[in-house]
Structure formats: C-alpha cells, structure tokens
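Enquirer: Just to be clear, the model below is a prediction. Sequence and coordinates:
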Amino acid sequence: MDQDTLNQPDQQVPMFCFQCQEASKGVGCTIVGVCGKTYDVANLQDLLIFVLKGISFLSIDTELPEALERRVSVFIMDSLFATITNANFDRDVFVAKIRDALALRTQVQLHWDHQHSDPVSKMKLPDAAIWHSNDEEAFDAKAKQVGVLTTEDADIRSLRELITYGLKGMAAYTYHAFQLNHTKREVDQFMRQALAATLDDSLTADQLVALVMETGKFGVDAMSLLDQANTSTYGHPEITKVNIGVRNRPGILISGHDLKDLEELLQQTEGTGVDVYTHSEMLPAHYYPAFKKYDHFIGNYGNAWWKQASEFADFNGPILMTTNCIVPPKPSYLSRIFTTGNTGYPGVQHIPESIDGKPKDYSEIIALAKQCAPPIELETGEIVGGFAHNTVTSIADQVVEAVKTGDIQRFFVMAGCDGRMKSRQYYTEFAQQLPRDTVILTAGCAKYKYNKLDLGDIGGIPRVLDAGQCNDSYSLVVIALKLKEIFGLEDINDLPISYNIAWYEQKAVIVLLALLYLGVKNIHLGPTLPAFLSPNVANVLVDQFGIGGITNVEDDMEMFLGAYA
C-alpha cells in the first residue's frame, strides 16, 4: 500500500493502522499489526475511538452532573489508553468497552437532549453521536466504516490522527496521575474538545495545525500533573545505583509504567520470601525514595520492552505487565505472565481492579512465584539514574560551571522509545561516538541503547543523565528551562542542547508536541518519521519547527556538531 492508495478510503483491506513507528513498509499495517494486533482488534479500537468522539461531541456544550462528568472523563482517558500500541490485544475487552461507551453516551445524550431541544441542533448530530447497536457482528461491520481512511483528504487525515495520537499519549499520563488521585479538569475537558473537533469537516488544515499546538500545550500540563502525582506520593527521584544482577530467591518481574501497581505489589510481597525486580520502563522506580525501604526490591532485570520474548523465559518467575509494552507472549512463559490495568492479551491471566479503592489482589502471582526457580542471571553490575529535574536543579551550579569552563560543550537530548528495528543500533553508535565533552539527557526506554555503556563522567557528572520514564521527559523540559533562566537567554533554542530523539508509539507523540509548543526547534526524530504525516504536514513541521530525520551516525554527528562549532 503506497501513499496514493491512502487517498482511496474505499480500498478493501482487513485493517489500517499507522500509529506506531513500525508501520508496515513505512505506510501502514493492513493485514495484521507488526505489533501482533489482529485486524479485528484494530478495527474495534477504531470503533471505540469513533464512539468516544460521539460522547465528546455531546458532552462539550452540555452541563452534566458532577458524577457523570467524572465518569465521562475517566472512561475516555481509560479507553484512549487501551488503544495505545502494545497495550491491549484482547477482542473481548474492546467489545465490552464499546458496549460501555454506547451506554455512557446514552446517559450523556439524555442531558444533551434536555439542553438542546431545537430541531436544528439535532439535525447536526454527527454519526458518532447517534449510531447504536448491541450486536457484536454489527460492531465489526461498523468498525470497517469508521477507520482512519474514511477521512479522504490526506492532510486533514494526517492532522486528525496527529491530534488523536497526541491525545492517546496524554491519556496515558493522566491515567497514571488519576491512579494517584491527581486530576486536572482542564486537561480532561480539552481531550473531549479535541476529539470532537476531529469530527468537524468545516475545520481547515490551518485550524487543525493550531489544534495540534494546543494539544502540545495540554501535553505539558498532563506531564506536569503526573510529575506532581509521582513526586508528592513517592518523593523526588534521587541519584541511585541500580543492581542489574539477581539473588538466589524466587522473584516477580514487573514491567510497564504504573508506580501504584508496583507499590501494592511491594507491600503484598514483603516478608514472603519473594523478591521483586523491574523491567524496561519500570527501571526508574528505583530512583524514588519511597521504594527504597523494601529490602526485597532487588534491581532491574533485562532491557527494553522488545526483548521480553527471550528475557521473560529466563526470568523463571511470574511477570506482571502493568501498562502498554506487552508483546504476544511465547509458550515458554505464557503460564507465568499476568496483565492488569489497561493491558490485556487473549489467554493471559488478568488481575482486575479492586472495588472501593482497595489494593489489587496479587496473591495468585505471589503463590506462583513461590513455586518457581530463581531468575537466571543475565548480567551483573549497576547502572546509575535518578537525574530528574529536582536532582539536576540541585547540582545546577556544578553543571553551569562545567559549561562555562568548557568541560561540557553540549547536551544531547536522546529521550524516547526503543524498538526492534536493527536501524536503532544507530543510537548506540551515536552515543559511543559523541565527543567526551558532551552529556546525554535521556528519559524513556531509548536509554537501553546506551545506558550500560561505559561513557564515563565529566568532573563527577555522568555523561548519561537518566531522568526516568517516557513521561519524565517533562523533567528534561524543566531542566532546559532552568538552564535558560540561569544563562539569561531569551530563546530556549540558544542553549547548547541538541535533540536526537527516538520514537515508537503515541506517548512519544505527545512529548514531541509538548516540545513544539514550548518553542523547541530543530528536533531530529528517528529511526523514521511517522507514517501518519502526509507530505504537506511533514513540510509544515520542517518549515515551522525544523523537524528532521536521521541519516547515519557520521553525517549526523557532523551536522549536529558542525552547526554549533
């Protein structure tokens, strides 16, 4: 399928999805997702988004009772998160969510009908606000009519999807904050306004570009909200050496991003003789003071999400997936993997939410762990992290002095996502070839391409400063703004900072939009530019913001360093 085919929305393909970096042939997945998502699940996710847009349309100009308003916000946030790449592969989950969405929309519509009784308003209702069925076969049929390709104009389609994917990333961050009882009404309302706007055929490309930038603004707010939730609950991250070896006791491996799940697991495993290890994006949990009191919280096991197929087999004990980043499990560990929250896979045991605000029940996982052998050791040693904004601000004088003396010539922001493509080895080689007077600022699982390299330090400042998870990219923004203030600069782009960011899924999209909103220019994005950017939209990003791709390490190194020589 090429770009011309994308302009033929009646093209008969089982599915169409191009929301992640691994979109087939750089265009889109049409038979099965590279992630492993089946066509029917992909289509049902499209239908769920369609109904969410209908709920949003009905709710944005309607006064709802406070309890219903909250339910709408939480449901939309939760459902958007469930459609992120590598989050949930379970058809039954999406059938149930669509039914719940239609029931919720009916409740919202009762209030809409009462407040919009004129016939003209009712005639203008979009299909997303009125289509209804309880039949699963009808869901499948309708899903094929409401996917990405139903927007015929390539540029409008591109901008609508860019907004939608940004909202998915935003929803992931607000979901984690919500788990810690932190919400922001303005962000919730914007998510509904933006979803509804993607139904409006009267909006021009310029108006949608403006909405893209507004999405970035609220992305900053969402990341700030989660930062407040995490730090007020667990303390500010501290510089920490994290063990990457194992002990000779049974263990549970926890992956994903949700710190609340980790907290409850640690509480329930205390004194049981079962150790807890983090995997992939859970690594930064070790930086939080609140988790350091658990002596059975041993260290980090393995690498980024995409290596789980081999590493989970070697772990021997049960694995808990708390958020997106699950890949289709292998038989070698299928009986030992559990999901919770928005994560799901057919045939995998799911730990449900508890009622009345009580902790989830992890007794089944703990009992299984006691029957398993200790994990096979993959490596030994330590890695250092914990350089979130509060920590870096505390050593700002040392950093500034190193810049002034010339010991640090430049910072490279290499945040974002890791992935399976061999071309991502570029980021390892790039880190290795950076001059020794440069420092890498990172967050997200992209760091696994270089965080175990011996890159040394500059006057005691490690050359890789890991701020944490992908959502902690906010810390990198705060650090940059603090340096701008200290150096008395008018423009954030005058800082000695270059941006060479790897992306994979929709949380990276909202981080990108947040950076653009803050005025950051000349960001390079790889290993490929998003398939959902039409040529014209890509040109807007290039012309207005200096967005670029990557080529090879040698040429890019010369480009980055030569521009600031």
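Expert: Noted; the coordinates are in hand. Because the structure is a prediction, the values reported are computed rather than measured.
Enquirer: Please count neighbours and contacts with C-alpha atoms only from this point.
Expert: Fine.
Enquirer: can you give me the helices in the stretch 251-400 of the chain?
Expert: Counting by DSSP state H, counting those that start in this stretch, the stretch 251-400 of the chain has helices at residues 259-269, 308-315, 363-370, 389-394, 396-404.
Enquirer: can I get these in TSV with mean neighbour count and distance to residue 106?
Expert: Below are those laid out as TSV (neighbours: other Cα atoms under 10 Å; distance: least, Cα to Cα, whole Å):
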stretch	mean neighbour count	distance to residue 106
helix 259-269	19	32
helix 308-315	20	41
helix 363-370	17	38
helix 389-394	18	44
helix 396-404	15	54
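Enquirer: take a look at this one as well, against the first:
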Amino acid sequence: MENKMFCFQCQETAGGKGCTQVGVCGKKPEVAAMQDLLVYVTKGLSAVTTRLRAEGKSVKKGINHLVTENLFMTITNANFDYDAIAEHVSITLRAKGELMAALSSRADLPAAALWNDVKENYDAKAVSVGVLSTENEDVRSLRELTTYGLKGLAAYVKHANALGEDDEAIDAFIQQALAKLLDNTMTGEDLTALVLETGKYGVDGMALLDHANTTAYGDPEITEVELGVRKNPGILITGHDLHDLEMLLEQTEGTGVDIYTHGEMLPAQYYPKFKQYKHFAGNYGNAWWKQKEEFEAFHGPILFTTNCLVPPKDSYKDRIFTTGATGFSGCTHIEPKKDGTKDFSAVIAMAKKCEPPQELETGKIVGGFAHNQVLALADKVVAAVKSGAIKKFVVMAGCDGRMKSRAYYAEFAKALPKDTVILTAGCAKYKYIKLGLGDIGGIPRVLDAGQCNDSYSLAVIALKLKEVFGLDDINKLPIVFNIAWYEQKAVIVLLALLHLGVKNIHLGPTLPAFLSPNVAKVLVENFGIGTISTVEDDIKTMIG
C-alpha cells in the first residue's frame, strides 16, 4: 500500500494547512507514517498500563520511559530514521504483549491495545492510523492538541529521567491521556477538559525537570558567554540533554578537545557545575535552522542530544552523531549502556583529526536569569517597577524558525520602549539576544531564563511578582505575552500557561494549523489567544 502523508504538528507545515508530499522539516512520507504507527501502538500500550493501574497493579519505570521516549521520537526534527522508529514499534508491541498477560480482563480494550502484527505489515497499518483517521474536524483538533502537548511533556520528563528523577503521577497521566484519545465516547467537552489537564501536568513536568537540573548542576547564575572560538579542535553539542553534555565533558577532559554549545544547549553555560571544566568553551552559532551553513564552518563533529535536527548536507553528514530520541539514517547513533552511561570515544577520536572551528562572530551574550537568580534580584526589580523605571515585562519565549515572517520578533524587540524588559526562554532568544538592547539600572533588558522548558522559570517569576504586589490575578501584572512557537514543546508551554490562568497570549507567527475554527474560537473566547499583526500595531495593543 502506498504511504500517504498528512502532518500538521509544527508551525511551518506546508501552506499553513499540512504537509502531504514531504515534510517541510525534511521528513519523508514513510517516516511520517511510521511515526504515526509508533504513536498508535504507544496509545495501545498506554491503554494496557492504564487498565493495569485500575486493577491495582504497578507499572515498571522501564515501561514509563519507553512511552516517553516513543513520544519524544515523533517530535518535529527529532528522528528521521525509519528503521529506528520501526524498531521502537516492535519493542512497544513486545512490551504490550508481556503486560497483557498480567491483565485480569481484556474486556473493552481499544483496537490499538489488541493490534499486533509482523513487521512486514507495519506500513499498511500505518496508513490507516494517521491524523486523518479521526474524521470529525473538531474532535481531531482537540485530540491532536492533547497529543502534541503530551509529546512536549514527554520530552521534558525524559530529560528528568536521565538524571534519575521520576514522577509516577505524571507518567500515569500521560498514559491515561493517551488511552483516552482512543475513546470514541469522549465528547468535545471531555476532550477540552483533557487539554487543560495536560497543561496542569505540563507545569508539574517542567517543575520536575527544573528540580532535576538544579539538583545535579546547581542553580543557573548570571553568566557572560563567549561567542568566539579557541585554537583547539572542538565538538559541538546541540539539543537539550544536560546529562549527555555532562558525560561528554567528563570524557573529553584532558584530551585537548574543546566543547562548544549550540542552539538550545546554550543555557548549559549558566550552570555552576559545568563551569569547572576549563575546556568548556563558548556558544557557537545561532538557532537550529541555520545549522546547514554553520555546521560547515565548525569543522569538527556535532552531537545531537535531541531535536532540532535538520537533514544534514552530505558535506558534513559524516560528522553528525545522534543519541537518545534523535536519529538520521546514515549518521552514527550512540546508544546508552545498560547502566545508562554513553561512550563518546568515536566522537572524540574524530574531533582530534579535525581543524579548529572557523570563527563566526566575536563578543559575549549574557544569560542565566532563571527563577532563583531573578528572585535573588527581586528587591531591585520591584523597586524599578515601583519607581516607573520598568513599565512592563514582555514574555517573548518560545521557538525560532526559518520563515521570513519571524523577522517580526527582532523588529518587535527593537521597537519596544526603553522601559520594557524582555523575559525569554527557548531558541526564540536568538532573534534579539545579540541586539545589544541595553539595561535599566543595571538590569539587562533581555533576561534569558534558559531552554524552552525553563519557561517554567518565567511562570515562577510571574507568580512571585503577583505575590509581591499583592494581586489576586496574574493578568493584573505589568506582563504581556508575545510567544513564538514552532513545535510540540511550545505546545505544552502554552497549555501550562493556560492552566496557570494566563490570558491574552499572542501566539505567532501563525496560529497552529491543527486548531479547527471551532477550537480556535474557544481558545480566543475563553483565554484571549490571539495572533500577531504588525510590529507597530502590536506595540500599541500590548504596550500602549
């Protein structure tokens, strides 16, 4: 059977409607279909684990970790390796089969829980279980909104798991929610409630990862990060997994190889634990979408710990290494050992044979304004607000991307009045963190909290300011939200903010294609969700 494609989970989906031939991200139809099948069998596994819990039986951590990794593998720009995804389908079916034997009853289990087939039939099945298998547009929209939120949540939970942190309640919810997405009796009202509940667990998941990161590496601190290069060969590490970085730093110590961060790994520069490594150099390059030109110039190997991977050019493809949920056919994938450690010796050996990186830029950028650091400056910040030196905070967190319309965010940042402060997290920062926007009484006008999951820090800061000013509603604070989105981790951040009661969020550069007109109307009417227009008009609307 011919592989048919329909994918609209990212902001850059074709025509703002859906990719049907090949993904704008570079994903091929057969890969998209296999990802659909992986989500389907993960829902089936989750229906079984949810039934087991209902029967009072426990579910092992390994199964929880399998569910989160499966979802993570299907995030935009994470895994393009058909064989690796198909192998996870097989692993999931085997795990489900073993768990089925422990059930007291199989009555009323959904078809996804009962389906089991040989690998030769995967492609045929994949065609029938994609997004469009849900015919009702509004039900489909709510199901996919929940699914994409769960994918983002799973990514954050997976990083926490890597550092030994687990939360059974979060895992049980993820699996219960996946099982509910198979239930055709769920009404629109039921599914809307599930969307909002996903936001609640989004907050919990980001808090779990924040605790894991700070326990392992200390609280982020204000840091000047070098943008230039050194004279040694280097390894460029990108993605979000701090545990992978830690292992790489340990294994490269004393080898004469420097480690540079890229993209969403930049905030690793803010953690005290990593600063002890003298060979931990600066940040190289910009956001994920510029990697094709920047990776050419780096000369050394590049290690992808998570998304965002752009299909590499042949000229540097042999220098790409992947690990975790990431993968690309033809690139070396590094699997963990039984104890969870990873051997990066092949990456290091290659680095030693490479020229030092070519310098792209010089100078420094400042970051490290996670919640603990900002709250340490709370008196100074509150005084600036009370004196009128700071009139407004603008949350410009989220994702960067390659669409020309995203130039809006750089222009918006430059057009903001000098008495406004930008709070940011995620790779959206690359649109304005290097613009030199100055400070207000020593407080930088761009406060970078870190990775996309560190949007949690921005929520903590907002809630603390609400408390300090004695307000009963977070929306009464002098804070506005102008958030850029690209993929599914931004979706869980959005749902988390909605759970916290934040309203009137501007989302751009476009609203998600997976929101049907009716679902979009509910979000607009109940939460004030809106899109962006022109810089001039949006400055008037948001800032006044």
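Expert: Sure thing, it's come through. All values reported here derive from a predicted model rather than from experimental measurement.
Enquirer: TM-score of the superposed pair?
Expert: The pair, once superposed, lands on a TM-score of 0.98 when counted by TM-score structural alignment, normalised by the length of the second structure; 542 aligned residues with a Cα RMSD of 1.2 Å.
Enquirer: could you redo the helices of the stretch 251-400 of the first structure as CSV and give each row distance to residue 227 of the first structure?
Expert: Output for the helices of the stretch 251-400 of the first structure, formatted as CSV (distance: least, Cα to Cα, whole Å):
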stretch, distance to residue 227 of the first structure
helix 259-269, 12
helix 308-315, 27
helix 363-370, 29
helix 389-394, 10
helix 396-404, 20
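Enquirer: Ok, which of those helices comes nearest residue 425 of the first structure?
Expert: helix 308-315 (17.8 Å; Cα to Cα).
Enquirer: What residues in the first structure pair up with stretch 124-138 of the second structure?
Expert: Under the alignment (TM-score structural alignment), stretch 124-138 of the second structure falls on residues 141-155 in the first structure.
Enquirer: what's the closest of the helices of the stretch 251-400 of the first structure to residue 91 of the first structure?
Expert: Nearest of those (Cα to Cα): helix 308-315, 21.9 Å.
Enquirer: Give me the helices and strands touching that closest one, please.
Expert: Using 3 or more Cα pairs under 8 Å, 6 or more residues apart in numbering; DSSP states H and E, no helix or strand is in contact with helix 308-315 of the first structure.
Enquirer: average distance between that helix and the second structure?
Expert: By mean Cα distance after the TM-score superposition for the first structure, the fitted helix 308-315 of the first structure averages 0.3 Å away from its aligned residues in the second structure.
Enquirer: just stretch 426-433 of the first structure next, same as before
Expert: Stretch 426-433 of the first structure, aligned to the second structure and superposed, deviates on average by 0.2 Å (mean Cα distance after the TM-score superposition for the first structure).
Enquirer: which part of the second structure lines up with that stretch?
Expert: Counting by TM-score structural alignment, stretch 426-433 of the first structure corresponds to 408-415 in the second structure.
Enquirer: buried set for that stretch?
Expert: 408-410, 412-413 (16 or more other Cα atoms under 10 Å).
Enquirer: from those, which ones fall inside strands?
Expert: Members of these lying in strands (criterion: DSSP state E): none.
Enquirer: on that earlier part again, tell me which of the helices of the stretch 251-400 of the first structure sits nearest to residue 472 of the first structure.
Expert: That would be helix 389-394 among those, by Cα to Cα, at 9.0 Å.
Enquirer: which helices and strands sit right next to the closest one?
Expert: Packed next to helix 389-394 of the first structure, using 3+ Cα pairs under 8 Å, 6+ apart, are helix 473-486.
Enquirer: What residues in the second structure pair up with the helix it packs on?
Expert: Residue span in the second structure matched to helix 473-486 of the first structure, by TM-score structural alignment: 455-468.
Enquirer: any residues touching the matching stretch, and which ones?
Expert: For stretch 455-468 of the second structure, the external contacting residues (Cα atoms under 8 Å, 6 or more residues apart in numbering) are 203, 206-207, 210, 370-371, 374-375, 382, 395, 397, 423-426, 449, 472-474, 477, 479, 493, 497.
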